[in-house]
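Peer 1: Need a 3D model of the sequence below.
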Amino acid sequence: MRLTLGPVLYLWDTDTWLDFYRRIADEADVNTVVLGEVVCSKRRHFHEQHLPAMVERLRRAGKAVRLASLALITLSREQRSTHDLTQRDDVEIEANDIAAHHTVAGRRHAIGPFVNVYNAATAKVLAWRGAASICLPPELPAASIAGIAAAVPDVELEVFAFGRAPLAISVRCAHARRKGLTKDNCRFVCGEEPDGLLVETLDRQPFLALNGIQTMSSTYSSLLGELSPLSKLGVGAMRLSPQRCDMVAVADTFRAAVSGRLSGAEAQGRLAELCPGVTFSNGAIHGQAGYLNVPAG
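Peer 2: A predicted model of the protein is given here:
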């Protein structure tokens, strides 16, 4: 089973972003790295100028590279930048919006987890239009994954296996509003929470996390205990979503579990050490509430 490192979904300062991907290039045992701003086009100027050099560095390190499109296109400049991105033929494109998929149709490309691929019929249409890889939405149960895998055996299916699950995206910025600001004058306050801003219920229970215009899970997804069943269903890759923890060690832990050097329980124990204070979840894959952590077996 292959490992894919998804794009950084948060706003990290430029030095942190550069140091992170340099270490990923040099040390992380992953097959594919996805780069690019997915959540908010206003963040793009922080890192965009560094993308060409980082693509080259990752390739020299033996990693396959994809460039991801925005998950929500609302402005003319976003439409233009998405069009420019999807016209590139020097790197594989990951479409996170159906408009981006439409532009790359007929060419080999990937589909990100923001496109709602909930059934076999949708997957077959995307494959017919050139999708060679599909990262399924994190809320899908194993039964749905099995049906999709059977329908598109020639497409590499990824599942979202680690990190805060992306749940929704909006034209409004709840993160800025929470801090008394507006989206147009946000001052990039989302950068103050490099792993998202936790939201609690009225009785102080963790509920969600805000990341700019994106809503995420408060828990970290972890499918270390489901690797073997998912492989048997036809899943070919696990997606690790960057968090502010040691992602090289997280990738090594998943690699050890994939290769059989660690059991699922041993790997999960190591992951808990790497992410102290984090609550893990895997309920969706078992057809239960997504925030739950269902014991293996």
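
Peer 1: use CA for all of it now, contacts and neighbours both
Peer 2: OK.

Peer 1: count of neighbours near Val159?
Peer 2: 25 (other Cα atoms under 10 Å).

Peer 1: I should have written Leu233 there, sorry.
Peer 2: Quick note: Leu233 (other Cα under 10 Å) scores 16 neighbours.

Peer 1: Now it: closest residue in space, sequence neighbours ignored.
Peer 2: Spatial nearest neighbour of Leu233, chain neighbours left out: Ala146 (5.3 Å); criterion: Cα to Cα, 6 or more residues apart in numbering.

Peer 1: what comes up buried for the strand or helix carrying the one you found?
Peer 2: Take DSSP states H and E as the rule and Ala146 turns out to sit in helix 142-151. Across helix 142-151, burial judged by 16 or more other Cα atoms under 10 Å covers Ala142, Ile145, Ala146, Gly147, Ile148, Ala149, Ala151.

Peer 1: could you pull out the helices for the stretch 51-200 of the chain?
Peer 2: 51-60, 76-86, 98-104, 120-128, 142-151, 174-178 (DSSP state H, counting those that start in this stretch).

Peer 1: Just send those helices back as CSV, with distance to Leu208 too.
Peer 2: Output for those, formatted as CSV (distance: least, Cα to Cα, whole Å):
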stretch, distance to Leu208
helix 51-60, 30
helix 76-86, 27
helix 98-104, 26
helix 120-128, 28
helix 142-151, 23
helix 174-178, 12
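
Peer 1: Which of the ones you listed sits closest to Leu271?
Peer 2: Taking Cα to Cα, helix 142-151 is the member of the helices of the stretch 51-200 of the chain nearest to Leu271, at 22.5 Å.

Peer 1: Also this sequence, please, to line up against the first:
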Amino acid sequence: MTGDIAAKLVLGPVLFHWPAEQMADFYARIADEAEIDIVHLGEIVCSKRAPFFDPLLPDLIERLQRGGKEVVLASRALVMSERETKMTATQIEGAEETGFMVEANDLGAVRRLAGRRHVIGPFVNVYNEGTLAYLARQGAARVCLPPELPGTAIAALAKASDVPLEALVFGRMPLAISARCFHARAHGLHKDSCRYACGADPDGRTVNTLDGDAFLAINGTQTLSQTCLNLSGEIPGLLAAGIRHFRLSPQNLDMVAVARLFRSVAERRLDAPAATAQLSLLAGDLPFSNGFIHGREGRALIEARFGVPDRDQGAA
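Peer 2: Down below sits the predicted model:
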């Protein structure tokens, strides 16, 4: 970025089960057109999806690197079997041999990566300075904070951190991950014979309350926010607090245009209201939220203050 704002845009791993052709096309556009600095690759939600995605990795990595992107390999968010443990170990060993950093999304991966430079993903709970310092001592070179943190906590962690911190600023927020497959259950299927039902919902499947109100979204074994996080209005405050990495979580929309808008906001070439108006056109019916950073329920949409709430003021 230009001027005195040394910020970077990070594209998180695709959380959804997209067809291989869609994945290839998506990353080709990211490589050639997107104003993205770092791309995280990997199937982190369900190991059953990995055979569809892993064969694409060599070509995707080569294409992204040719496009000037730094590539980070993302590990699974929930490892439950010996097979998945071996898959994680193989991924980490292969990354070390080829020089790639790995994003750790569970504490097992954190343990395996101890002593090596790696990234901490948003699935690892980092809520205080002690945890942050411990992870840095283990070799974390960057930490993506969980999306549920209020702005006061983000500012406090940024002040105390010896490593760069990253904030999720766009996309459905990861809330939980389970051993059970919600998509399979919704279709009357068992997890072992799920028929990859999650592939029918490229942005996740909305879950309604008994009153019929949209509440959450499911993505296989994962629970996501029903709303799409949009912190474009908080970028100036996050920069002022010391955050320099901003993560966009892929949705089934024009992520090249999304990246362009966030880049423009971070470089002060576009104000947040104008960016949100354009993001709304891209997102269609997907509603926005920013409640967590204001200390409110995550699904709330609060008028941006263009700053992270001061510690003495408390959250909105």
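
Peer 1: about what we covered before: now the angle between helix 120-128 and the helix holding Ala146 of the first structure, please.
Peer 2: Counting by axes from the mean of the first three to the mean of the last three Cα atoms, to 10 degrees, helix 142-151 of the first structure lies at 40 degrees to helix 120-128.

Peer 1: mean distance, helix 142-151 of the first structure to its aligned residues in the second structure?
Peer 2: Overlaying the second structure shows helix 142-151 of the first structure at a mean distance of 1.2 Å from the equivalent residues (mean Cα distance after the TM-score superposition for the first structure).

Peer 1: Could you say which helix or strand holds Gly236 of the first structure?
Peer 2: Secondary structure from DSSP H and E places Gly236 of the first structure in strand 235-240.

Peer 1: after superposition, how close is that strand to the second structure?
Peer 2: With mean Cα distance after the TM-score superposition for the first structure, strand 235-240 of the first structure averages 0.7 Å from its match.

Peer 1: Quick one: residues in contact with whichever helix or strand comes after that strand.
Peer 2: Per DSSP H and E, strand 235-240 of the first structure leads on to helix 247-259 as the next helix or strand towards the C-terminus. Identification of contacts with helix 247-259 of the first structure by Cα atoms under 8 Å, 6 or more residues apart in numbering yields 1, 3, 23-24, 27-30, 224, 227-228, 240, 262-264, 267, 270-271, 274.

Peer 1: give me that answer again for 7 Å
Peer 2: 1, 24, 27-30, 224, 227, 262-264, 267, 271 (Cα atoms under 7 Å, 6 or more residues apart in numbering).

Peer 1: And His175 of the first structure, what's its match in the second structure?
Peer 2: Counting by TM-score structural alignment, His175 of the first structure corresponds to His183 in the second structure.

Peer 1: ditto for Val125 of the first structure
Peer 2: Counting by TM-score structural alignment, the partner of Val125 of the first structure is Tyr134.

Peer 1: Distance check, its match against Leu165 of the second structure.
Peer 2: 14 Å (Cα to Cα, to the nearest Å).

Peer 1: More neighbours: these two, which one.
Peer 2: Each of Tyr134 of the second structure and Leu165 has its neighbours counted (other Cα under 10 Å); Leu165 has more, 22 against 11.

Peer 1: contacting residues for the corresponding residue of the first structure for Asp32 of the second structure?
Peer 2: Residue correspondence to the first structure (TM-score structural alignment): Asp32 of the second structure is matched to Asp26. Residues near Asp26 of the first structure by Cα under 7 Å, 6+ apart: Ala61.

Peer 1: ok but Asp26 of the first structure is inside a helix, no?
Peer 2: Yes. Per DSSP: H, G, I helix; E, B strand; the rest coil, Asp26 of the first structure lies within a helix segment.
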